[in-house]
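Asks: Got a predicted structure plus its sequence, pasted below:
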Amino acid sequence: MSRFASDLKDVIEDQLERNLSPRKLRRFLEMVGPFLLIVTYAEDALRVVTRWDEQMMYMKMQMKWGRVLSALILAASCLAQAAGSTGVILRRQMRPACYTLLVFTVVQPIVYGQLGDADFVFRSLTQLGGLLLLLRHEDSLGRGTRRQSADLAFAGLGADAAAGGRGVASGARLQLIGRVLLMGIFFLQGGRHLFSRGFALLPALGFCALLSLSALVVIGFKARWSALILATSLGLSNLWMYPFWMVSGRARDFTKYYFFNTLSLMGGLLLLVSYGPGGLSMDHGSKKGI
């Protein structure tokens, strides 16, 4: 029996080594990360088309924009999100696509009157962080050397070192800003619940862990592992908190928005796992991968 267990262990380890190699894992993250990042934009663009009358009513009644201006704003919103999402998914004109989504994300809380909603604003900041990481990756390398350098970065050498030091200072700053913004919603939720009036030990410990992982990402220490843990936690909580397929009525639309938005937050975290924290981090120069 022990011989069988030993042989089975060797087979499992061999299969894991073959199928979960750093290169394969990095390619998987490079495919899934951008897709999840833009899924909320694609869903929102589809929502504008399929629920046009409801969107128009909100813009006219709540925002007082007027019929013509409301229609122009909604059309521009749909076009920007659809074009940006398509560019990222097809990996065509990535820089214009990222800039389009960046501008939309900044303008959206203003146009839709959500500046007073802290949760909405901080979720937007987190999306901005993911887009900046994606933009930094696209700007850092030429198309011909991107795959080789990405392999080196995932192995732990960092994107700046892998790129041969080109644009190290500006690129490292962009990655720093990206990962700080990426933690926005976690700092908000962790701080809000930790310092709320009600106190319970287990939730408090959970939010302390959340804040600790977020701080590790910001300073760039064990950033990949911290981001991976946060992404996994988000995925599990998303299924529990926002199961829109089980909700009916007006609450379905609300739940559906937050479900897809949370997927986008996960996408930004997976981009951090794939590309690394950059030069301005404690992990920079480490030869250990994830």
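Replies: Arrived safely. Numbers count the residues shown, from 1 in each chain.

Asks: Going by C-alpha atoms from here, please, whenever you check contacts or count neighbours.
Replies: OK.

Asks: Contacts only, for residue 266.
Replies: By C-alpha atoms under 8 Å, 6 or more residues apart in numbering, residue 266 lies in contact with 33, 36, 37, 231, 234, 235.

Asks: Nearest residue to the third one in space, ignoring adjacent ones along the chain?
Replies: Put plainly, it is residue 37. Nearest non-adjacent residue to residue 37, counting by C-alpha to C-alpha, 6 or more residues apart in numbering: residue 264, 3.9 Å away.

Asks: Got another one to weigh against that:
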Amino acid sequence: METTLIRNYKKWSPIIARTFLVATFIEDSFRLILQYDQQRRYMVNVRAYNSFITFLFLWFNIIGQLGGSILAILKKWTPYTVLCLSLTTISQTIAYGLVTDKLTIFRGLSVTGGLLLLLSDYFVKEKTLFAGLPEIDEDNKSNYFRLAGRLLLVFLFITQFFSSLNWGIAKIILVLVTGVGCILIIIGFKAKETALFISLFLILFDLCINHWWTYRLPKRDFVKYDFFQILSISGGFLLLANMGAGSFSMDEKKKSL
């Protein structure tokens, strides 16, 4: 029998998951607004972009990330929202010269996995076809995007593996927990429970390790970046916990036995 707490959790957890998922985009859009002159000088003087290109780049990322995040939380225009947020990630990776940075690439793939889960949730409820995609029913589209989202989310494990060469106790615990959990999510075994556990574990880990509000500049910005990146990835896992692994999983195969 459902308690009031469980009913409230089911009601609010999808909204919380989507908010966490886009947290890194919201934080970055405010960072660009507050540091606009500094970012503009960096792009012009260091990256050697002209003023017009810099203007377009900065405002595309400010408007795209903030507007896309709000639409994602509200579940409005989901396909275009996911495309917009993905393009901001790609544009920043290229513009800041981070194409060869493993940590940036892996974290970006993890967040992209969460965005694909948003698409999966959209196809469950909407009857929309995109040009260029195979004309398959909406349930199958949802499952394909959910599978891709699951696989990309596990890049979190690779992210943590490459993020530091300083292997302390906290680092070892994080890698072990996320490693085992990601294997279970890849094969789709106890996916909801595993995703919920990893999400809660990451949030707790994030609060304990990446407490950026206690640091001074410039270190604060680096720790703050890590905090919101991991918060977004935890939102992706929480979204997966709400949705389940889909048809391409051991959980679904067990139901058919």
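Replies: That came in fine, so what should we check first? The model shown is predicted, which means the values in this text are computed figures rather than measured ones.

Asks: Would you pull the TM-score for this pair?
Replies: The pair, once superposed, lands on a TM-score of 0.86 when counted by TM-score structural alignment, normalised by the length of structure 2; 247 aligned residues with a C-alpha RMSD of 2.5 Å.

Asks: Please check the contacts of residue 266 of structure 1 and keep the buried ones.
Replies: 33, 36, 37, 231, 234, 235 (16 or more other C-alpha atoms under 10 Å).

Asks: Would you mind putting those residues into CSV with secondary structure and distance to residue 137 of structure 1 alongside?
Replies: Listed next are those as CSV, based on DSSP: H, G, I helix; E, B strand; the rest coil; distance: C-alpha to C-alpha, whole Å:
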residue, secondary structure, distance to residue 137 of structure 1
33, helix, 12
36, helix, 16
37, helix, 14
231, helix, 20
234, helix, 24
235, helix, 24
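
Asks: Give the equivalent position in structure 1 for residue 115 of structure 2.
Replies: Correspondence of residue 115 of structure 2 to structure 1, assessed by TM-score structural alignment: residue 131.

Asks: ah, wrong one, I meant residue 176 of structure 2
Replies: Checking TM-score structural alignment: residue 176 of structure 2 goes with residue 208.

Asks: So which residues of the stretch 1-150 of structure 2 form helices?
Replies: 4-21, 23-34, 36-41, 51-74, 78-95, 102-125, 138-153 (DSSP state H, counting those that start in this stretch).

Asks: quick one, what contacts residue 193 of structure 2?
Replies: Applying C-alpha under 8 Å, 6+ apart, the residues near residue 193 of structure 2 are residue 241.

Asks: Please give me every residue in contact with the aligned residue in structure 2 for residue 98 of structure 1.
Replies: If you follow residue 98 of structure 1 across to structure 2 using TM-score structural alignment, you land on residue 82. Listed by C-alpha under 8 Å, 6+ apart, the contact partners of residue 82 of structure 2 are 68, 72, 115, 116, 118, 119.

Asks: so, if you compare those residues, which one comes nearest to residue 165 of structure 2?
Replies: Taking C-alpha to C-alpha as the measure, residue 165 of structure 2 sits nearest to residue 115 out of these, at 29.1 Å.

Asks: That closest one and residue 145 of structure 2: what is the separation?
Replies: Taking C-alpha to C-alpha, to the nearest Å as the measure, residue 115 of structure 2 falls 9 Å from residue 145 of structure 2.

Asks: and if you look at residue 227 of structure 2?
Replies: From residue 227 of structure 2 across to residue 145 of structure 2, the span is 26 Å (C-alpha to C-alpha).

Asks: what about the helices in the stretch 151-257 of structure 2?
Replies: Assigned by DSSP H, counting those that start in this stretch, the helices in the stretch 151-257 of structure 2 fall at 155-162, 169-187, 191-209, 219-243, 250-256.

Asks: Which positions within stretch 169-189 of structure 2 qualify as buried?
Replies: 174-175, 178-179, 181-189.

Asks: Can you lay out the residues you listed as JSON lines showing distance to residue 8 of structure 2?
Replies: Output for the buried residues of stretch 169-189 of structure 2, formatted as JSON lines (distance: C-alpha to C-alpha, whole Å):
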{"residue": "174", "distance to residue 8 of structure 2": "30"}
{"residue": "175", "distance to residue 8 of structure 2": "32"}
{"residue": "178", "distance to residue 8 of structure 2": "28"}
{"residue": "179", "distance to residue 8 of structure 2": "31"}
{"residue": "181", "distance to residue 8 of structure 2": "26"}
{"residue": "182", "distance to residue 8 of structure 2": "28"}
{"residue": "183", "distance to residue 8 of structure 2": "30"}
{"residue": "184", "distance to residue 8 of structure 2": "27"}
{"residue": "185", "distance to residue 8 of structure 2": "26"}
{"residue": "186", "distance to residue 8 of structure 2": "29"}
{"residue": "187", "distance to residue 8 of structure 2": "30"}
{"residue": "188", "distance to residue 8 of structure 2": "26"}
{"residue": "189", "distance to residue 8 of structure 2": "26"}
